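> the amino acid sequence is not available; the structure is as follows:
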């Protein structure tokens, strides 16, 4: 009896590991091939009046990318969700005068969100105050985009059209391979959790 149990347990365990590994391989293909080709936005809607940029803090170049898109006129409002305050943004990123003007006129902050679900909640409140925004240019790191899109599509009540933009378009994975592997692996399990449990 015990031997049969151990054999069954081993088979189930091996099946579980196989499913996890196959899923991880699919995740890598999706993250580096399917997502960039089918979801990354190379162009933006023509009218900036109905467009808003949402930046999720927590990674390199996210805020800079948002400022770049705003300055190019692809949107006329931006929301930065996370734990930064306006004064911290100005000091940390050494904002020059032209961008300081944007801070005053066109950028709002959510200063409490500590995770992606809270980011989406802050963004949802911002969109309710700006009902003219029908299209959201969502900016975060490449590994974070899939889960961010999933959560935002679930949580934003106004159901805007989402344009996904990575903070850095071309990432050198070989520069810090272990760091990227850790991020990608962690995000894989977070995506699974989001698919199964976040409503």
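Noted; the coordinates are in hand. Everything numeric here is computed off the predicted structure, so don't read it as measured data. Residues are numbered from 1 along each chain as shown.
> C-alpha only now, for contacts and for neighbours.
Noted.
> touching, residue 184 and residue 143? I think so.
Yes - under the criterion of C-alpha atoms under 8 Å, residue 184 makes contact with residue 143 at 6.1 Å.
> quick one, helices of this protein?
Ranges of helices within the chain are 2-29, 35-38, 62-71, 86-92, 97-105, 116-129, 145-155, 177-197, based on DSSP state H.
> next, format those as a markdown table and append mean neighbour count.
Shown next, in a markdown table, are these (neighbours: other C-alpha atoms under 10 Å):
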| stretch | mean neighbour count |
| --- | --- |
| helix 2-29 | 12 |
| helix 35-38 | 14 |
| helix 62-71 | 19 |
| helix 86-92 | 12 |
| helix 97-105 | 13 |
| helix 116-129 | 19 |
| helix 145-155 | 19 |
| helix 177-197 | 14 |
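> could you dump the ones you listed into JSON lines with distance to residue 80 added?
Formatted as JSON lines, the helices of the chain follow (distance: least, C-alpha to C-alpha, whole Å):
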{"stretch": "helix 2-29", "distance to residue 80": "28"}
{"stretch": "helix 35-38", "distance to residue 80": "23"}
{"stretch": "helix 62-71", "distance to residue 80": "8"}
{"stretch": "helix 86-92", "distance to residue 80": "9"}
{"stretch": "helix 97-105", "distance to residue 80": "11"}
{"stretch": "helix 116-129", "distance to residue 80": "8"}
{"stretch": "helix 145-155", "distance to residue 80": "14"}
{"stretch": "helix 177-197", "distance to residue 80": "21"}
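> residue 45 is nearest to which of those?
Of all the helices of the chain, it is helix 62-71 that lies closest to residue 45, at 11.9 Å by C-alpha to C-alpha.
> give me the contact list for the closest one.
53-57, 75-78, 80, 99, 139-141, 166-168 (C-alpha atoms under 8 Å, 6 or more residues apart in numbering).
> cutoff 10 Å now
The contact list for helix 62-71 (C-alpha atoms under 10 Å, 6 or more residues apart in numbering) reads 44, 48, 51-57, 61, 72, 74-80, 89, 93, 95, 98-99, 102-103, 106-107, 137-141, 165-168.
> one more structure, for comparison:
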């Protein structure tokens, strides 16, 4: 009986992983949102957010999880965007992980009273990022996932899938 239960759980986990890995989120369409939240940690994220901001797809952008030592001018220089755009970009240096990214983003969203937010992160990270943000934001805030395509290796996908499952379980018990 125990072996059968364990086999069933393992089969469900494997099927869930196959679904997770084969249905990674995609870049969003070009609709306009109040703000953009970029979660640091992967290539192309800041550049995507800046391109959207320059194209008029949002009024402001938060880059969450920026190292405390990074100055706005450095960010502009490193990511090759006009320094004039910095007046519309906020750097969040409080976040150290996805959960604290959500806390930081929620405070920023509330401070501007935004109701539509584009979330920019890597495709494999999007599900957990959305889960964390949804836990922190009021129900009237709409999230538009804008995933940066990547080619994650199997280990990275397995790690992210397990983190996602653990966070889903934690939210079910109120943590």
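Perfect, thanks for sending it. Given the structure is predicted, the values throughout are model-derived calculations rather than measurements.
> which neighbours do residue 184 and residue 143 of structure 1 have in common?
Common contacts of residue 184 of structure 1 and residue 143 (C-alpha under 10 Å, 6+ apart): 28, 31.
> can you get me a residue count around the equivalent of residue 147 of structure 2 over in structure 1?
Using TM-score structural alignment as the criterion, the counterpart of residue 147 of structure 2 in structure 1 is residue 166. Residues within reach of residue 166 of structure 1, counting by other C-alpha atoms under 10 Å, total 21.
> my guess is residue 166 of structure 1 meets residue 144, correct?
Yes - using C-alpha atoms under 10 Å, residue 166 of structure 1 is in contact with residue 144, at 8.7 Å.
> which residue of structure 2 lies farthest from its centroid?
residue 1 (40.7 Å; C-alpha atoms, centre = their mean).
> so how far is residue 91 of structure 2 from the residue nearest to residue 114 of structure 2 when sequence neighbours are not counted?
Using C-alpha to C-alpha, 6 or more residues apart in numbering and skipping residues adjacent in sequence, the residue nearest residue 114 of structure 2 is residue 34, 5.7 Å away. From residue 34 of structure 2 across to residue 91 of structure 2, the span is 17 Å (C-alpha to C-alpha, to the nearest Å).
> so which of the helices of structure 1 gets nearest residue 161 of structure 1?
Between the helices of structure 1, helix 145-155 lies closest to residue 161 of structure 1; by C-alpha to C-alpha that is 8.9 Å.
> so that closest one versus helix 2-29, what angle?
Relative orientation of helix 145-155 of structure 1 versus helix 2-29 (axes from the mean of the first three to the mean of the last three C-alpha atoms, to 10 degrees): 90 degrees.
> so helix 145-155 of structure 1 corresponds to what in structure 2?
Using TM-score structural alignment, helix 145-155 of structure 1 lines up with residues 126-136 of structure 2.
> how far away is residue 14 of structure 1 from residue 130 of structure 1?
Residue 14 of structure 1 sits at a distance of 51 Å from residue 130 of structure 1 (criterion: C-alpha to C-alpha).
> same deal with residue 192 of structure 1?
Residue 192 of structure 1 is 32 Å from residue 130 of structure 1, by C-alpha to C-alpha.
> residue in structure 2 matching residue 117 of structure 1?
That one, residue 117 of structure 1, aligns with residue 99 by TM-score structural alignment.
> pretty sure that match sits against residue 170.
No - Residue 99 of structure 2 lies out of contact with residue 170 (C-alpha under 10 Å); the separation is 12.0 Å.
> just give the closest residue to residue 157 of structure 1, not the sequence neighbours.
Using C-alpha to C-alpha, 6+ apart, the nearest residue to residue 157 of structure 1 is residue 124, at 6.8 Å.
> same check, this time on residue 113 of structure 1
Closest to residue 113 of structure 1 by C-alpha to C-alpha, 6+ apart is residue 82, at 4.8 Å.
> burial of the one you found, as a residue count?
Neighbour count for residue 82 of structure 1, taken as other C-alpha under 10 Å: 21.
> what does it correspond to in structure 2?
Per TM-score structural alignment, the equivalent position to residue 82 of structure 1 in structure 2 is residue 65.
> tell me the contacts of that match?
Neighbours of residue 65 of structure 2 in contact, by C-alpha under 10 Å, 6+ apart: 38-41, 91-98, 100-101, 104-105.
> tell me how far it lies from residue 88 of structure 2.
Separation of residue 65 of structure 2 from residue 88 of structure 2 (C-alpha to C-alpha): 17 Å.
> do residue 163 of structure 2 as well
Applying C-alpha to C-alpha to residue 163 of structure 2 and residue 88 of structure 2 gives a distance of 33 Å.
> counterpart of residue 13 of structure 1 over in structure 2?
Correspondence of residue 13 of structure 1 to structure 2, assessed by TM-score structural alignment: residue 6.
> let me redo that: residue 107 of structure 1
Using TM-score structural alignment to pair residues, one finds that residue 107 of structure 1 aligns to residue 89 in structure 2.
> so how many other residues sit close to that match?
For residue 89 of structure 2, the count of nearby residues is 20 (other C-alpha under 10 Å).
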